[in-house]
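Novice: test case, fold it:
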Amino acid sequence: MAKVTVCDHPLVQHKLTLLRDKTCSTADFRLLLREVSLLLAYEVTRDLPVELVEIETPIQRMSAPRLSGKKLVFASILRAGNGLIDGMLDLVPSARVAHVGIYRDHETLAAKRYFFKAPAGLSERLVIVVDPMLATGNSATDAVSTLKAEGARDIRFLCLLAAPEGIARFAAAHPDVPVFTAAIDTRLNENGYIEPGLGDAGDRLYGTK
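Specialist: So this is what the prediction gives:
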């Protein structure tokens, strides 16, 4: 059973509408994606553990909450995942960053991994895997499998859009990993793109074809 959280905050939905519009320029797309990722990061980090520490305000001493444990890891599925990372780092600048290089074979839609680099101590850190689209689910599934093989145990997946087919594929492989998204769209088309979707997020982010 998929554990999916849809962030229906009005600002997220408004910015998502602007991102979907095919007239949105590359510069605006990049900026909007950064803004949306910051808002989504609030949702995916809502239950981070905290500890009380003693501090002194300008008025008096007090016990105040502070994040506990090791620094978070944001794991970007290259290349489009990098469009989400910047906004998340605006919110959590101390987070570590991992990169998982995966491309999709356009004939088979299979995920092909070509690069991996991650901080040490994955088993002791919350790892948030990011990619704008959860379409077929193949790239997300492979990325999480790679991180688990490297020791990651506490993992969440964050995306901008998800298709029912991608959610089902991902949940079947990783039922322990919750998914956070701004919207669940209708379906995949014959080319493996989400409908209505917003096109190829990487191409729109970087102005490529």
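Novice: from here on, contacts and neighbour counts on C-alpha atoms
Specialist: Noted.
Novice: so residue 100 is in which element?
Specialist: Here residue 100 sits within strand 96-104, counting by DSSP states H and E.
Novice: report the next helix or strand after that strand in sequence order.
Specialist: Next element after strand 96-104 (DSSP H and E): strand 111-117.
Novice: what's the angle from that following strand to strand 96-104?
Specialist: 160 degrees (axes from the mean of the first three to the mean of the last three CA atoms, to 10 degrees).
Novice: which parts of this structure are strands?
Specialist: 4-6, 50-56, 61-67, 73-78, 96-104, 111-117, 126-130, 133-134, 154-158, 161-162, 179-181, 183-184, 187-188, 194-195 (DSSP state E).
Novice: got the contact list for residue 70?
Specialist: 124, 125 (CA atoms under 8 Å, 6 or more residues apart in numbering).
Novice: next one: it from residue 187, what distance?
Specialist: Relative to residue 187, residue 70 is positioned 38 Å away (CA to CA, to the nearest Å).
Novice: now do residue 171
Specialist: Taking CA to CA, one finds residue 171 at 16 Å from residue 187.
Novice: do residue 139 as well
Specialist: Taking CA to CA, one finds residue 139 at 17 Å from residue 187.
Novice: do the same with residue 52
Specialist: Residue 52 is 46 Å from residue 187, by CA to CA.
Novice: and for residue 14?
Specialist: 21 Å.
Novice: then residue 160?
Specialist: Where residue 187 is concerned, residue 160 sits at a distance of 15 Å (CA to CA).
Novice: those two: which has the busier surroundings?
Specialist: residue 160 (25 against 19; other CA atoms under 10 Å).
Novice: wait, that one touches residue 194, no?
Specialist: No - assessed by CA atoms under 8 Å, residue 160 is found out of contact with residue 194, at 11.4 Å.
Novice: what's the span of stretch 40-55 from first residue to last?
Specialist: Start-to-end, stretch 40-55 (CA to CA) is 30 Å.
Novice: equivalent analysis for stretch 98-109, please.
Specialist: 24 Å.
Novice: the structure of the following sequence is requested for comparison with the preceding one:
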Amino acid sequence: MPQHLTIVTHPLVSHKLTIMRKKETSTAGFRKLLREISLLLAYEVTRELPLTTETIETPIETMEAPVIEGRKLALVSILRAGNGLLDGILELIPAARVGFIGLYRDPETLQPVEYYKKLPEHMEDRYTIVVDPMLATGNSSVAAIDMLKAAGAKNIRFLCLLASPEGVARMKAAHPDVPVVTAALDRGLDDHGYIVPGLGDAGDRMFGTR
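Specialist: I've put the predicted structure just below:
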């Protein structure tokens, strides 16, 4: 079983994340960097994809070559900011099935409220990667994985850009079988449940909203 938290420390990931943190980085720049960094993170989160072999013909000879085993991946985006990571990963794995879970955080209680869910079939057979740029309180992430497990998903990974110690602890307590892959573990949360030092609201910065 992989460790519960993996921090991707590749220099390109760290460099791009620093630019994304800067408040002067434009919406277009932020969106472009998020797509680029998602490709780099995707390599880590798919590291343990199960492989089998098939017989192929190269221009030289016949060989047994590795291919991904079983049904295709399922990528599940927690709306709306998850789509920024989703787009980049789909460039790398275009055959993956895609699902969406719509959650927003109640500003008073900080608890997630569901407003949309659409998932691929046969979730029980798929290697599922849940994407959301921020693992802050962990409440929305835990709720999304609760929904996925209720739909039959068993082999789940969670991919985020930034995580807080509080969010990681919440995920580990609720779903110790779901590894978390992130580009950085920040200091903590402020009184409004935002990651500090963080990079602000990922959805607002990606879409240019306030």
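Novice: TM-score for this pair?
Specialist: The TM-score (TM-score structural alignment, normalised by the length of the first structure) is 0.98; 208 aligned residues with a CA RMSD of 0.8 Å.
Novice: what is the aligned counterpart of residue 194 of the second structure in the first structure?
Specialist: For residue 194 of the second structure, the aligned position in the first structure is residue 193, judged by TM-score structural alignment.
Novice: what's around its match, how many residues?
Specialist: By the criterion of other CA under 10 Å, residue 193 of the first structure has 18 neighbours.
Novice: do the same with the one 10 residues further on
Specialist: Counted with other CA under 10 Å, the neighbours of residue 203 of the first structure add up to 13.
Novice: need the nearest residue in space to it, chain neighbours excluded.
Specialist: Excluding the flanking residues, the one nearest residue 203 of the first structure by CA to CA, 6 or more residues apart in numbering is residue 209, at 5.6 Å.
Novice: repeat that for residue 109 of the first structure.
Specialist: residue 192 (7.2 Å).
Novice: mean deviation, the top helix by length along the first structure versus the second structure?
Specialist: The single longest helix within the first structure, with elements called by DSSP state H, is helix 26-44. Compared with the second structure after the fit, helix 26-44 of the first structure shows a mean deviation of 0.5 Å (mean CA distance after the TM-score superposition for the first structure).
Novice: and that helix, what other elements does it pack with?
Specialist: On a contact count with 3 or more CA pairs under 8 Å, 6 or more residues apart in numbering; DSSP states H and E, helix 26-44 of the first structure meets helix 10-20, helix 82-91, strand 154-158, strand 179-181, helix 201-206.
Novice: ok, average deviation of the third one from the second structure?
Specialist: Per the superposition on the second structure, strand 154-158 of the first structure and its aligned residues are separated by 0.6 Å on average (mean CA distance after the TM-score superposition for the first structure).
Novice: what about residue 172 of the second structure, distance to residue 51 of the second structure?
Specialist: 27 Å.
Novice: ok, residue 199 of the second structure next?
Specialist: Using CA to CA, we find residue 199 of the second structure at a distance of 37 Å from residue 51 of the second structure.
Novice: just give the nearest non-adjacent residue to residue 153 of the second structure, would you?
Specialist: residue 124 (4.4 Å).
Novice: so what's that neighbour up against?
Specialist: Counted by CA under 8 Å, 6+ apart, residue 124 of the second structure has contacts 151, 152, 153, 154, 155.
Novice: just the buried members of the residues you listed?
Specialist: 153, 154, 155 (16 or more other CA atoms under 10 Å).
Novice: can you redo these as CSV with distance to residue 133 of the second structure?
Specialist: Shown next, in CSV, are these (distance: CA to CA, whole Å):
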residue, distance to residue 133 of the second structure
153, 21
154, 22
155, 20
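Novice: which one of these is nearest residue 40 of the second structure?
Specialist: residue 155 (21.1 Å; CA to CA).
Novice: which residue in the first structure lines up with the closest one?
Specialist: Residue pairing (TM-score structural alignment): residue 155 of the second structure is matched to residue 154 of the first structure.
Novice: quick check, that match in contact with residue 144.
Specialist: No - if you go by CA under 8 Å, residue 154 of the first structure and residue 144 don't touch, sitting 10.6 Å apart.
Novice: okay, now the residue nearest to residue 109 of the first structure: neighbour count?
Specialist: Residue 192 of the first structure has 18 nearby residues by other CA under 10 Å.
Novice: quick check: it vs residue 64 of the first structure, distance?
Specialist: Shown here: residue 192 of the first structure relative to residue 64 of the first structure, a distance of 48 Å by CA to CA.
Novice: and for residue 137 of the first structure?
Specialist: 41 Å.
Novice: neighbour count for those two, which is higher?
Specialist: More crowded of residue 137 of the first structure and residue 64, by other CA under 10 Å: residue 137, with 23 against 12.
Novice: give me the nearest residue to the more buried one, chain neighbours excluded.
Specialist: Nearest to residue 137 of the first structure is residue 166, by CA to CA, 6+ apart, at 4.1 Å.
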